[in-house]
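1. below: sequence and its predicted model.
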Amino acid sequence: MSILTPTTTIADAFTSLLIGDLPFRFTAYDGSSAGPEDSPYGLHLRNERGLAYLVTAPGDLGLARAYTTGDLELVGAHPGDPYSALMQVKGSKTGLKFRTPNPIEALNIMRTVGITNLKPPPIPPQEHAPRWRRMMEGFLHSPERDAEVIHHHYDVSNRFYELVLGPSMTYTCACFPSEDATLEEAQFHKYDLVANKLQLQPGQRLLDVGCGWGGMVRHAAREYGVKALGVTLSAEQAYWAQQKIKEQGLEDLAEVRHLDYRDVPEGDFDAVSSIGLTEHIGVANYPAYFGFLRDKLKPQGRLLNHCITRADNKRTSTGAFIDRYVFPDGELTGSGKIITEIQDAGLEVHHEENLRMHYAMTLAGWNKNLVENWDECVAEVGEATARVWGLYIAGSRMGFVTNEIQLHQVLATKTVDGQSGFPLRPEWTP
């Protein structure tokens, strides 16, 4: 790598810190450019504020800040669905990784970008505080802190979620009965799969923790005659779910409370479903979490845990962008860890299933909805938030397609004295 001179352009400074070749076209407001001219995708740095974001937070976080504010523009792809552009970067030999400059390079880059750009611009309001600062606001995964981070992500706008998620208002992996099934059909099929794995019967009682907008609660009540209780830390979700329950005339069977799952007083449930909550719990809290769910079950009761996992059991972090912009305090681990903790809590595991590609298809549907409803989404939450969601959904889709992350359902029973109530073969079609 040659030493930069004081006359270096912004494009030269940008590419000099890359590890490997630039996998797309890069242009900047000073007229400089770099990267393949025939690339279908590119990034355009629009102004000095965007440059300051990149300089003061090198790597993913600086890119996310500049992109969120619109100072860094994606060329060739809709901001509601940048999946193809991300896959082009992913498919290159080196991706998009930066190195630390040596002292001489750093000095010359400072001369190029200007001393004023070394002062960090205001952090976009969509960005959550760093984890170390959140520690000052409450212990990790305390009820108060969990309530705050759930509010940050889920209490955006119920109308926005309707536009992105579709009529089902289901913010978890669907299960596609066929490749040409619609997203709504796949979400219904997912709820039916969970109900069948739990072997729900009329008159039984179901607890759905982290119930979101009440999709599983309403499905169990409407389709199976089950008395279902759902709890969520999101006030917006609880309000929407309560209104929908009334609208569908399910008040006698379905209930959604704005409540921490740890504060549910009832017990002796026939079944417990946890669909998309484990990601928020924290790996260190798994023993208490699965122990709590076990204690809510009657003997031979069933637990269905549905959550995003890593492809291995080695890491738990979600990365800076996800932690600061999407799921603060979220942690992911492998399905092996999930199964181990469920077993160590005293539950008997009978079945597990990986729905990785189903989540990739689900996310593609959400990206499509976001693009088709882009103007209304922007009017509802602002362009910066809509950009975050487009990037997050597409990035997550890429993670599932490339097998960096997976989605596992684990079915277990509260077996007592060797009696699980589980048949010799599953009742549903695996």
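-> Nice, thanks for sending it over.

2. C-alpha from now on. contacts and neighbour counts both.
-> Fine.

3. surely residue 68 touches residue 387?
-> Yes - Residue 68 lies in contact with residue 387 (CA atoms under 8 Å); the separation is 5.9 Å.

4. number of nearby residues for residue 302?
-> 31 (other CA atoms under 10 Å).

5. oops, could you answer that again for residue 180 instead?
-> Quick note: residue 180 (other CA under 10 Å) scores 9 neighbours.

6. quick one, helices of the stretch 51-200 of the chain?
-> Ranges of helices within the stretch 51-200 of the chain are 60-69, 83-91, 103-113, 131-137, 143-154, 158-165, 183-197, based on DSSP state H, counting those that start in this stretch.

7. out of those helices, which is the most enclosed?
-> Of all the helices of the stretch 51-200 of the chain, helix 60-69 has the most neighbours on average by mean count of other CA atoms under 10 Å, namely a mean of 22.

8. here's the one I want to compare it with:
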Amino acid sequence: MANQQDLDFTYTIIDKIFRLSIGESGDYSGAKYDGDFTMSLEDAQRKKHKFIADSLNIKDGSKVLDMACGWGPLSKYVTQERGATSIGLTLSVGQAKACQKNGLNVLVKDCRYIQPEDFGTFDAIACVGGLEHFCSIEEWKAGNQEKVYREFFKTLYNLLPMGGRFYMQTMTFSKHMVGLEDIDINAKKGSAAYLCALMVKEFPGSWLPYGPEMVIRNAEPHFKLISKSSGRLDYIETIGQWRKKFRKFNLKKYWLYLSLLPQYLTNKKFRHQIAIFRVSPNRACFEQEIMDHYRLVFEKI
């Protein structure tokens, strides 16, 4: 799994830039347009939050666990709009501090190992984008990817009552994914081999599931699938809207960009890692169907 250092690079280093671009509780995961790309990014993210809350039957008084909570947009929605209580978990110190500053109950803790004795049980659990970081390349090479997912669903089983629901949103590899041996940062720019190499640099310690089927079969026999939908096209639009916001001028934000320049000039690895600011490898991977994106709703049985 991606460790705290890995996730601190991916998320903490862009914390201030992100909040200046997207907002204090902005959502750094695919929005829900459902084909209506005239919607604003904010409305599409709110639509997603409503979909999650409705799918999980979250209501006044519900106790919700927000795994891999990011900057807390879902926690904010369920507490303010549904009257629920929420505990958010992240491995990014920057994200946790930002959430706490904004009045959200967020802790730095590995959500894979939560037990009932930590916070009790929950009426509903969501994990938006977290699964993408649960399995490392090394774990995949060792043949342990499905074991990682099975163990995670056992954790969820212990945290939910019978009939309790779990929402997962995750990127997956798709039909044009290349083999690990072909991934090469020196490959032709724009090729699958090059784009996947950038993704590995951007998200160290992380390896995606091979399609939603891998996730679904490892949820059994503890959970049944309630709904499944692809958000690939929605994510392509979301990334396009993010890029506009990241590029929009803000003096403080551009000063932060400049502060990264010395490291950019002297550290080749760092240059690859922050390539997301000039090229979007995940968007290109969605467009070329190297990757897909799924919303999955499970119920404990």
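-> The structure has been received and is ready for your questions. The structure presented is a predicted model; accordingly, all values stated were derived computationally and were not measured.

9. a markdown table for the helices of the stretch 51-200 of the first structure, including distance to residue 176 of the first structure?
-> Converted to a markdown table, the helices of the stretch 51-200 of the first structure look like this (distance: least, CA to CA, whole Å):
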| stretch | distance to residue 176 of the first structure |
| --- | --- |
| helix 60-69 | 32 |
| helix 83-91 | 20 |
| helix 103-113 | 50 |
| helix 131-137 | 36 |
| helix 143-154 | 25 |
| helix 158-165 | 15 |
| helix 183-197 | 4 |
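
10. which among these is found nearest to residue 227 of the first structure?
-> Distance to residue 227 of the first structure, taken as CA to CA, is lowest for helix 183-197 among these, at 12.7 Å.

11. and the helix or strand that that closest one is followed by, which stretch of the second structure?
-> Remark: after helix 183-197 of the first structure, the chain's next helix or strand is strand 205-209, criterion DSSP states H and E. Using TM-score structural alignment, strand 205-209 of the first structure corresponds to residues 63-67 of the second structure.

12. for the matching stretch, give me the average deviation versus the first structure.
-> On superposition with the first structure, the mean distance recorded for stretch 63-67 of the second structure (mean CA distance after the TM-score superposition for the first structure) is 0.7 Å.

13. list the contacts of that stretch.
-> 58, 74-75, 84-90, 111, 122-128, 130 (CA atoms under 8 Å, 6 or more residues apart in numbering).

14. related to what we said a few turns ago, residue 212 of the first structure is nearest to which of the helices of the stretch 51-200 of the first structure?
-> Across the helices of the stretch 51-200 of the first structure, closest to residue 212 of the first structure is helix 143-154 (CA to CA), at 8.7 Å.

15. and that closest one, what does it pack against?
-> Contacts defined by 3 or more CA pairs under 8 Å, 6 or more residues apart in numbering; DSSP states H and E place helix 143-154 of the first structure against helix 235-247.

16. buried sites along the helix it packs on?
-> 235-238, 240-242, 244-245 (16 or more other CA atoms under 10 Å).

17. for the stretch 51-200 of the second structure, what spans make up the strands?
-> Counting by DSSP state E, counting those that start in this stretch, one finds strands in the stretch 51-200 of the second structure at the ranges 63-67, 85-90, 106-108, 124-128, 165-173.

18. now the ones you listed in JSON lines, with distance to residue 254 of the second structure?
-> Shown next, in JSON lines, are those (distance: least, CA to CA, whole Å):
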{"stretch": "strand 63-67", "distance to residue 254 of the second structure": "31"}
{"stretch": "strand 85-90", "distance to residue 254 of the second structure": "27"}
{"stretch": "strand 106-108", "distance to residue 254 of the second structure": "28"}
{"stretch": "strand 124-128", "distance to residue 254 of the second structure": "29"}
{"stretch": "strand 165-173", "distance to residue 254 of the second structure": "30"}
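
19. so which of those strands is nearest residue 22 of the second structure?
-> Judging the strands of the stretch 51-200 of the second structure by CA to CA, what sits closest to residue 22 of the second structure is strand 124-128, at 17.2 Å.

20. with the first structure overlaid, report how far that closest one is off on average.
-> In the superposition against the first structure, strand 124-128 of the second structure averages 0.4 Å from its aligned positions (mean CA distance after the TM-score superposition for the first structure).

21. corresponding residues in the first structure for that strand?
-> Under TM-score structural alignment, the match for strand 124-128 of the second structure is residues 271-275.
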